[in-house]
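Novice: From the sequence below, what's the structure:
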Amino acid sequence: MKAKISTHKNQTVSKIDPRIYGSFIEHLGRAVYEGIYEPGHPTANEQGFRQDVIDVITELNVPLVRYPGGNFVSGFKWEDSIGPREERPKRLELAWKSIETNEVGLHEFMEWSRESNTEVNMAVNLGTRGIDAARNLLEYCNHPGGTYWSDLRKENGDEAPFNIKTWCLGNEMDGPWQIGAKTADEYGRLAEETAKVMKLVDDSIEVVVCGSSSSKMPTFGEWEYTVLDHSYESVDFLSLHLYWENFENDLPNYLAKSVEMDRFIKDVAAICDSVKAKKGSDKQINLSFDEWNVWYHSKDADAKREPWDIAPPLLEDIYNFEDALLVGCGLITLLNNADRVKIACLAQLVNVIAPIMTVKDGEVWKQPTFYPFMQASNFGRGKVLSAMNEGPTYDSVEFKDVPYLESTVIHNEENNEVVIFAVNRSEDSSLTINTVLEGFENLSIIEATELADYDPKLTTQEKHDAMELKKNDRIEVDGITVSGQLKPLSWNMIRLAY
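Specialist: Down below sits the predicted model:
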């Protein structure tokens, strides 16, 4: 099969916001306890955080981590997480039916974020709480001093403000599973007033208002429009959430599911712009895809788990090669929509539907999904170019005219690089690609790598080095044309200097 990609140096979709490579840590399962935090582990630092985990997270170059939830936040009293550890209460955590010890709290997580070289995307509780708790938390985190809450922060060990700039106004407030779920009118009014008050405390912050929990919710579309109709001028981003499943074991259809993500983004952007037009506003609402990933492998095991343990092993999906390919398609989709998607959070980072897994008292290891995310985050910086993708397509059970080649082209002016990410969805045919990069001169290959030649069901659980990125020596450059072969079922990165 043959495919062609063509673009020009001046054809720009958008500059990439680095926050598109964000992730997510929730007080859920072993994400925090036995994940990032394990006092007594051979690599644990003075705060109890595992240095081996921090080192692997640093490889991913994650600029932003959403915290502390997720469903957890809708029942969370943030004041439980500050002050002396020995005085913090243990609580029934209703979202995941666990015991929350509050051993890792706000100050500890901020210290972890500094050591991990990432910013925090803080969520506030708009389920069981509201405006007052949100503005108090913001004052505690960001105000320099001289007030009750900011001075309490200093007493608790942090003289300087945390200076958190990105805030989520609750989580999945349309979902009946959510503690304190609301109608669109109820939530829209609360979000408007909460955002207004928070920006009175600190007008430098940006806030994310909840969109639908998925595009399959019965109120999808109507929810977005109503919430934004209430809150448009006070908020900055609208959230999207999407999880993929492959219970049918239909690989062609599974790998096509990034098409659903693209459609979701474009539909929600259109709703945002409809509200903008109605209000005659000059402001553009951008999108925060702050939960996305594969999630289905662990659901049967989770359904059998007894409640009220501390840090039970929940949502511990063991990913395989086909999951890595779909995550790669998702990354490409987010990048190709970088004009509207400015924040995205792979859910989650450690142990819970995560690219990184830990063993208690033992090792840290990488899942297959680690590799495409690592390459995209480290090398997908700069501007996305508008590229025409011509090639063969197929129909699956859910989707029509799915291209075998999923690709994006990135121009990194700072490094004088062009980077191509591509997935070949075909199970049995190589793709011969011909990429024309007009406007560039003296192109040469820095590196060409592939994740390929693996059984779709292969995991790295038993043999942690069972999967690796390999050199692709079939890529050639001739003038402004880059050509070569992409193997069947492969994730590919081509880096070019100019």
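Novice: From here on, just use CA atoms for contacts and neighbour counts.
Specialist: Noted.
Novice: residues of the lengthiest helix in the chain that come out buried?
Specialist: When every helix of the chain is counted residue by residue (DSSP state H), the longest turns out to be helix 258-279. Of the residues in helix 258-279, those with enough neighbours to count as buried (16 or more other C-alpha atoms under 10 Å) are 258-262, 264-265, 268-269, 271-273, 275-276.
Novice: can I get the residues you listed in CSV with distance to Ala354?
Specialist: CSV is the format used below for these (distance: C-alpha to C-alpha, whole Å):
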residue, distance to Ala354
Ser258, 18
Val259, 22
Glu260, 21
Met261, 19
Asp262, 22
Phe264, 23
Ile265, 23
Val268, 26
Ala269, 28
Ile271, 31
Cys272, 31
Asp273, 33
Val275, 35
Lys276, 36
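Novice: hmm, back to that, residues making contact with the longest helix of the chain?
Specialist: The list of residues contacting helix 258-279 from outside it, by C-alpha atoms under 8 Å, 6 or more residues apart in numbering, reads 215, 221, 224-225, 228-229, 232, 240, 242, 282-287, 326, 329-330, 333-334, 337, 340-341, 399, 402.
Novice: Mind checking which of these land in helices?
Specialist: Judged by DSSP H, the contacts of helix 258-279 include Glu224, Tyr225, Leu228, Asp229, Leu326, Cys329, Gly330, Thr333, Leu334 as members of helices.
Novice: Just give the nearest non-adjacent residue to the last one, would you?
Specialist: What it means is Leu334. Val341 (6.6 Å; C-alpha to C-alpha, 6 or more residues apart in numbering).
Novice: cool, the fifth one as well?
Specialist: Nearest-residue entry for Leu326: Leu255, 5.3 Å, with adjacent residues in sequence omitted and distances by C-alpha to C-alpha, 6+ apart.
Novice: wait, the one you found sits on Ala324?
Specialist: No. Here Leu255 lies out of contact with Ala324, judged by C-alpha atoms under 8 Å, at a distance of 9.9 Å.
Novice: Could you also give me the structure for this second sequence? I'd like to compare it with the first:
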Amino acid sequence: MKAKMTIDAADRVAKIDERIYGSFIEQLGRAVYDGIYQPGQKTADANGLRQDVIDAVRKLNVPIVRYPGGNFVSQYKWEDGIGPKDQRPTRLDLAWQTIETNQFGLHEFMDWAEKVGTQANMAVNLGTREIMAAANLVEYCNFPGGTYWSDLRKQNGREKPFGIKTWCLGNEMDGPWEIGQKTAYEYGYLANETAKAMRRVDPSLELVACGSSSLDNPTFGDWERTVLDQCYDNVDLLSLHRYYGYYGDDDPNELDNYLGKNVDLDRFIKGVVAICDAVKAKKRSQKQINLSFDEWNVWYHSNQQDEETEHWQKAPHLLEDIYNFEDALLVGSLLITLLKNSDRVKMACLAQLVNVIAPIMTTDDGVWYQSIFYPFMQVSNLGKGVALTPHVAVDSYKSREFDAVPYLDSIATYDEEYQQLVIFAENKHQEDELDLDLSLRDLTITEVEEATEFCGYAPKQTNEDGVMKLHPLTGVKTHDGHQLTAHLKPLSWNVIRLQVK
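Specialist: I've put the predicted structure just below:
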């Protein structure tokens, strides 16, 4: 099978906002406790933060992390997680029906984020709390001093403000599972008034309003329109959430369908963009609302286990999907789709980061990397600069849900400062090698700096034994500085990094 790809340095999707490679830590399961925080673990520092986890997260180069939820935030009282630990209350977490000790809270998270080298995307509770609780949290985090909340921060050991700039106005407020579910009008009104109060404290904030928690919700579309009607002028981004599962056992036709779910993601993004722009037109506004895809991933492996988990435990094993090779291929394609829409998707959060539907898993003795770790690591570290519009000619296939899924899913990013062009390319064919013929316009290849492939594993194979690795992609050839050929194996994730001029 053959594929032709043309890249023109002037044909750009957008400058990539690197926050598109963000992630998510929720007070859920073992994400925090026994995940990023485990006092007494052999690598933990004096504050209980695991250095082995910090090192693993650094490899992913995650620029922003959403916290503390998620469903958890809609019943969370942030004041419970500050001050002396021996005075913090133990609470029932109604979201996940577990016990929350509050031994990890705002200060611990910000300490961890600074050690990792990431920024915070802080969520406020608009389920069971309202305007002033959010405004007080901004004052606690960002106001220099001389007021009740800012001085309490200093008393709790943080002299300088945290300076958190990005904030989520609640979480999945359309969901019937949410504590404090709202109608679209109720939520839009509350989000608008909360945004106004938070910005009175700190006018520099960037605020994310809740879009639909799922494309499948019956209120999708109407929710976005009604919410934005209420708060368009006082928010900057609208959130999207989407998870994918595999339900076909060993049917090879279902694998074709599963690997085509990036088509669904693209449709979802473009649909929400259309709604945002319709509200913009209606309001005769000059302001553009962009998107924060602040929850996305594969999630289905742990469903049965979670249903059988006993309630009211401390840090139980919840949502601990063990990912396989086909999941890594889908995650790679979803990342490519986010890049293809980087003109409007300005932030995204792989949900989640450690132990809970996560690329990084922990034991008491150390960490191990799931299959999805590898494509995410490569895109987050190498996908810099601008995303270039892909022009690809390749055969496509029809699956159960999708009429035309291209066998080659690919995009290129161009870092003009370092003169680097990176091609991310996935061959979705289960049996055939794909001969890639790449043509460059306005750029000349001076060196193939790196070429890797992630392939050769059975679709259902996991990485619990640590055997999965990136391997050299051999046989990459350049011709006259403007042509490149490569052979992409069946079911393979490939990355080619070029020095250009």
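Novice: Neighbours of Thr90 of the second structure, how many?
Specialist: Applying the criterion other C-alpha atoms under 10 Å, we find 13 residues in the vicinity of Thr90 of the second structure.
Novice: Likewise for Val120 of the first structure?
Specialist: Counted by other C-alpha under 10 Å, the residues lying close to Val120 of the first structure total 25.
Novice: cool, Tyr148 of the first structure as well?
Specialist: The burial metric for Tyr148 of the first structure, expressed as a neighbour count using other C-alpha under 10 Å, is 11.
Novice: Now do the same contact list for the spatially most central residue of the first structure.
Specialist: Computing the C-alpha centroid of the first structure and ranking residues by C-alpha atoms, centre = their mean puts Cys345 first, at 1.6 Å. For Cys345 of the first structure, the residues meeting the contact criterion (C-alpha under 8 Å, 6+ apart) are Ile20, Tyr21, Gly22, Ser23, Phe24, Leu64, Val65, Arg66, Phe289, Asp290, Glu291, Trp292.
Novice: Mind checking which of these land in helices?
Specialist: Counting by DSSP H, the contacts of Cys345 of the first structure place none of their members in helices.
Novice: And the strands in the stretch 401-501 of the second structure, which stretches?
Specialist: Using DSSP state E, counting those that start in this stretch, the strands of the stretch 401-501 of the second structure run over residues 405-406, 408-415, 420-427, 434-441, 445-454, 471-472, 477-479, 483-488, 492-500.
Novice: Lys160 of the second structure is nearest to which of the ones you listed?
Specialist: Among the strands of the stretch 401-501 of the second structure, the nearest to Lys160 of the second structure by C-alpha to C-alpha is strand 408-415 (34.7 Å).
Novice: Mean per-residue distance, that closest one versus the first structure.
Specialist: Compared with the first structure after fitting, strand 408-415 of the second structure deviates on average by 0.5 Å (mean C-alpha distance after the TM-score superposition for the first structure).
Novice: Let me have the strands of the stretch 401-501 of the second structure in TSV, extended by distance to Tyr140 of the second structure and mean neighbour count.
Specialist: Formatted as TSV, the entries for these read as follows, by distance: least, C-alpha to C-alpha, whole Å; neighbours: other C-alpha atoms under 10 Å:
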stretch	distance to Tyr140 of the second structure	mean neighbour count
strand 405-406	49	20
strand 408-415	38	25
strand 420-427	42	24
strand 434-441	52	18
strand 445-454	46	17
strand 471-472	48	14
strand 477-479	56	14
strand 483-488	53	20
strand 492-500	44	22
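Novice: Let's have those strands in JSON lines, adding distance to Gly146 of the second structure.
Specialist: As requested, these are arranged in JSON lines below (distance: least, C-alpha to C-alpha, whole Å):
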{"stretch": "strand 405-406", "distance to Gly146 of the second structure": "59"}
{"stretch": "strand 408-415", "distance to Gly146 of the second structure": "44"}
{"stretch": "strand 420-427", "distance to Gly146 of the second structure": "49"}
{"stretch": "strand 434-441", "distance to Gly146 of the second structure": "58"}
{"stretch": "strand 445-454", "distance to Gly146 of the second structure": "54"}
{"stretch": "strand 471-472", "distance to Gly146 of the second structure": "57"}
{"stretch": "strand 477-479", "distance to Gly146 of the second structure": "63"}
{"stretch": "strand 483-488", "distance to Gly146 of the second structure": "62"}
{"stretch": "strand 492-500", "distance to Gly146 of the second structure": "52"}
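Novice: mind checking which of those is nearest Arg129 of the second structure?
Specialist: Go through those one by one with C-alpha to C-alpha and the one that ends up closest to Arg129 of the second structure is strand 408-415, at 42.4 Å.
Novice: ok so, going back, go through the ones in helices among the contacts of helix 258-279 of the first structure and say which is closest to Pro42 of the first structure.
Specialist: Comparing those against Pro42 of the first structure with C-alpha to C-alpha places Leu326 closest, at 34.9 Å.
Novice: Tell me the counterpart of the closest one in the second structure.
Specialist: Under the alignment by TM-score structural alignment, Leu326 of the first structure pairs with Leu330 in the second structure.
Novice: what's the spacing between its match and Tyr244 of the second structure?
Specialist: Spatial separation of Leu330 of the second structure from Tyr244 of the second structure under the definition C-alpha to C-alpha, to the nearest Å is 9 Å.
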